[in-house]
Every structure is written in C-alpha cells, then in structure tokens.
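Visitor: Dropping the sequence and predicted coords here.
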Amino acid sequence: MKLNILRPAEGSVKTRKRVGRGAGSGLGGTSTRGHKGAKSRSGYSRKIGFEGGQMPLQRRLPKFGFKNINRVEYKAVNLDTIQALADAKNLTKVGINDLIEAGFISSNQLVKVLGNGSLTTKLDVEANAFSKSAVAAIEAVGGNAVKL
C-alpha cells in the first residue's frame, strides 16, 4: 500500500449537485425548481397550516369554549394516602410539608383532600381545600380538618 494509491471506497464519495451553472450541466435553467409557482421563487417559505389557498383546517373549524382565568387547580390527595403516610412516619398531624417530603405533591401545588378511603387514627390534616366527605371522615375519628 502506498499513499499515492489511497482512494475512498467505491460509491462512498458523491459529487455535490451544482445547480444553476448553465445548460450543459443539465441542472441549469430552472435549477431543479420546476416551472413557475411560489416554490420556484427566491425567498419562498410556506406558512404553517397553508393548504395551497384552500381554506385551512384551523379556519374551517368553529371556535368553542373558553379558559377560565380564575380557575384554581388542586392536586387531589385521598384519605387512604394520608393514612398510609401517617402510619409510615408515625404522624398525628399531616401538613402540606409532609406531603411534599413524601413526594405526593410539588412545592407550588395546592392540595385538596378527597374522601376516598378511610382513616383509622385521629389525625389533624392541613390542606388548601377539603371535600365534604373528607371533612366528615376526618371528624368521625376525632381529628381536625384545617383549611389553610
């Protein structure tokens, strides 16, 4: 093997297509852009959703609904989850910080306690909101539902 004989593998190197360099190249004239139309012109970029002049889908469909800017989004936590957390950590008072440490919610979320499941021990539960069934279940075992 000699350095002056080295060549790339057959078919691995392709020559660049040089468009618009005269008729003799076979790629002159329209420079592979076809004839006329927006796509043949310089500076063309198709707008998102453009359907060739046909009324686009997002304009054919009617508008409906609205976003309530006053909506308050809560992360739901059930009573059985709170009972499991209290049993695991021997707690008598379950607050938002306990739920954050356990990984049930993140620090910027609001908590609503729902009445799914049951409590077996007396607990003081702190949350941003409670369902009626959750408050009834907490008070039934002698605990307190503290709204923050």
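Guide: Good, I have the coordinates. In this text the structure is predicted, and so the values were computed from the model without any measurement. Residues are numbered from 1 along each chain as shown.

Visitor: Only C-alpha atoms from now on, for both contacts and neighbour counts.
Guide: Noted.

Visitor: for this structure, what spans make up the helices?
Guide: 57-60, 79-89, 96-102, 132-140 (DSSP state H).

Visitor: The closest residue to residue 40 other than its chain neighbours: how many residues sit nearby?
Guide: If the residues on either side of it in the chain are set aside, residue 40 comes closest to residue 33, at 5.2 Å by Cα to Cα, 6 or more residues apart in numbering. If you count neighbours by other Cα atoms under 10 Å, residue 33 ends up with 13.

Visitor: swap in residue 81?
Guide: 17.

Visitor: Dump the helices of the chain to CSV, plus distance to residue 45.
Guide: Output for these, formatted as CSV (distance: least, Cα to Cα, whole Å):
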stretch, distance to residue 45
helix 57-60, 19
helix 79-89, 54
helix 96-102, 49
helix 132-140, 57
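
Visitor: what's the closest of the ones you listed to residue 119?
Guide: helix 79-89 (5.8 Å; Cα to Cα).

Visitor: And the closest one, what's buried?
Guide: Neighbour-count burial for helix 79-89, counted by 16 or more other Cα atoms under 10 Å, picks out 79-83, 85-86.

Visitor: do stretch 139-148 as well
Guide: For stretch 139-148, using 16+ other Cα under 10 Å, the buried residues are 139, 143-145.

Visitor: End to end on it, go ahead and measure it.
Guide: Start and end residues of stretch 139-148 are separated by 17 Å (Cα to Cα, to the nearest Å).

Visitor: take the one below as the second:
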Amino acid sequence: MKLNELRNKPGAVKARKRVGRGIGSGTGKTAGRGVKGQKSRSGVSINGFEGGQMPIYRRLPKRGFNNIFAKSFNAVSLGRIQAAVDAGKLDASAVVNVETLMAAGVIRRAKDGVRILSDGELKAKLSFDVAGASKAAIEKIEKAGGSIKLPEAAAE
C-alpha cells in the first residue's frame, strides 16, 4: 500500500450541506431557516432568551461557592496497593509515596497527594509516606506490621 492509495472507508466522510443553491437542491432560497423572524437572520444568539420575560437563570437564587483552596487527592485503596505488590510492580521494601505509586502505574498523576482508603486486604508490611489516610486504613496498615507517616492533621 502506498500513501496515494490511502482512502477513508465508504461513508466515513459526509459532504457538507450546501445551502441556498437553488430550488432543486432542497435547501435553496431560505436555506432551511424558514421564513422571516429573528432566527432566519444571520448573527442570532438567543440561547436562554425568554421573549423579554425574566429568564429562569436570573429568577433563581445563586447557591453555593467554589472553594479555590480545596485540595484534590488521589484516592488509592489498600487492595489496589496489595495487587501492585503481588504483581511485582511495587517494591515492598521501598517507601510507598506519590513517586513510587506513579512508577508502579497505580496512579496516573500526582494531584495534591495520595489518600489511602481501607478497601481490600493488606498482607504486605509496607511503609507509607502519604498526604492522608482513613482511620480504618491506618488500622489495617499497622495490623499488617507496616507504618504510616502523615502530615499534621491529615488523619481523619
């Protein structure tokens, strides 16, 4: 196969509709826009317009806010970490932190840190250095003989 022989599959590319090209085309004269009125003219942008009545997005009260200081954590379960250890992707003797979890393919990107959740069982004795962990996760880690290092006021 050569570059000049490459083609799309039949029906993959549809020709654009050429409007306003005579009555025989089916979209001639008014070009499918109907007759008269604001929407038949060019430059129309009336999304949310209710004919002069106060629009619903202005009638309803504003609610809530977006916290610009909120942190976004990667939630990782103990079962997922144990699966990575069993698969040989995560070294049990190394400290489990953001870098090692990314290298093992457990998480995709760092965000604001990792938070450990207690889903699943942990059999390996691991040392954690993470941004947060649930109480149940901390209990399971210590029960398995591991240790966990958290920043101040991160454990809930």
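Guide: Right, received. Where do you want to start? These figures come from a predicted structure and were not determined experimentally.

Visitor: TM-score of the superposed pair?
Guide: Scored against TM-score structural alignment, normalised by the length of structure 1, the superposed chains reach a TM-score of 0.65; 120 aligned residues with a Cα RMSD of 3.0 Å.

Visitor: quick revisit: for residue 40 of structure 1, state which of the buried residues of stretch 139-148 of structure 1 is nearest.
Guide: When those are ranked by distance to residue 40 of structure 1 (Cα to Cα), residue 145 comes first, at 70.2 Å.

Visitor: And the helices of structure 1: which comes nearest residue 126 of structure 1?
Guide: Judged by Cα to Cα, the one of the helices of structure 1 that comes nearest to residue 126 of structure 1 is helix 96-102, at 6.5 Å.

Visitor: Trace the closest one over to structure 2 and give me the residue numbers.
Guide: The aligned range for helix 96-102 of structure 1 in structure 2 is 98-104, by TM-score structural alignment.

Visitor: ok, average deviation of the matching stretch from structure 1?
Guide: Between stretch 98-104 of structure 2 and the corresponding residues of structure 1, superposition yields a mean separation of 2.2 Å, by mean Cα distance after the TM-score superposition for structure 1.

Visitor: That stretch: which residues count as buried?
Guide: The neighbour-count criterion (16+ other Cα under 10 Å) identifies 98, 100-101, 104 as the buried residues of stretch 98-104 of structure 2.

Visitor: Turn those residues into TSV, columns for distance to residue 51 of structure 2.
Guide: Listed next are the buried residues of stretch 98-104 of structure 2 as TSV, based on distance: Cα to Cα, whole Å:
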residue	distance to residue 51 of structure 2
98	54
100	59
101	56
104	58
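
Visitor: Just give me the closest of those to residue 72 of structure 2.
Guide: Comparing the buried residues of stretch 98-104 of structure 2 against residue 72 of structure 2 with Cα to Cα places residue 98 closest, at 13.5 Å.

Visitor: Tell me who's in contact with that closest one.
Guide: Residues in contact with residue 98 of structure 2 (Cα atoms under 8 Å, 6 or more residues apart in numbering) are 110, 113-114, 130.

Visitor: Would you check how far apart it and residue 35 of structure 2 are?
Guide: To residue 35 of structure 2, residue 98 of structure 2 is 62 Å away according to Cα to Cα.

Visitor: Next: residue 77 of structure 2.
Guide: Applying Cα to Cα, the value for residue 77 of structure 2 to residue 35 of structure 2 is 61 Å.

Visitor: Then residue 130 of structure 2?
Guide: Counting by Cα to Cα - residue 130 of structure 2 and residue 35 of structure 2 are separated by 65 Å.

Visitor: can you check residue 151 of structure 2 too?
Guide: Taking Cα to Cα, one finds residue 151 of structure 2 at 68 Å from residue 35 of structure 2.

Visitor: Please list the residues outside stretch 126-135 of structure 2 that contact it.
Guide: Stretch 126-135 of structure 2 has contacts (Cα under 8 Å, 6+ apart) with 92-98, 113-118, 141, 145-151, 154-156.

Visitor: So which of those residues sit within strands?
Guide: Residues of the contacts of stretch 126-135 of structure 2 located in strands (DSSP state E): 95-96, 114-117, 147-149.

Visitor: residues of stretch 106-118 of structure 1 that come out buried?
Guide: Under the neighbour-count criterion of 16+ other Cα under 10 Å, stretch 106-118 of structure 1 has 110-115, 118 buried.
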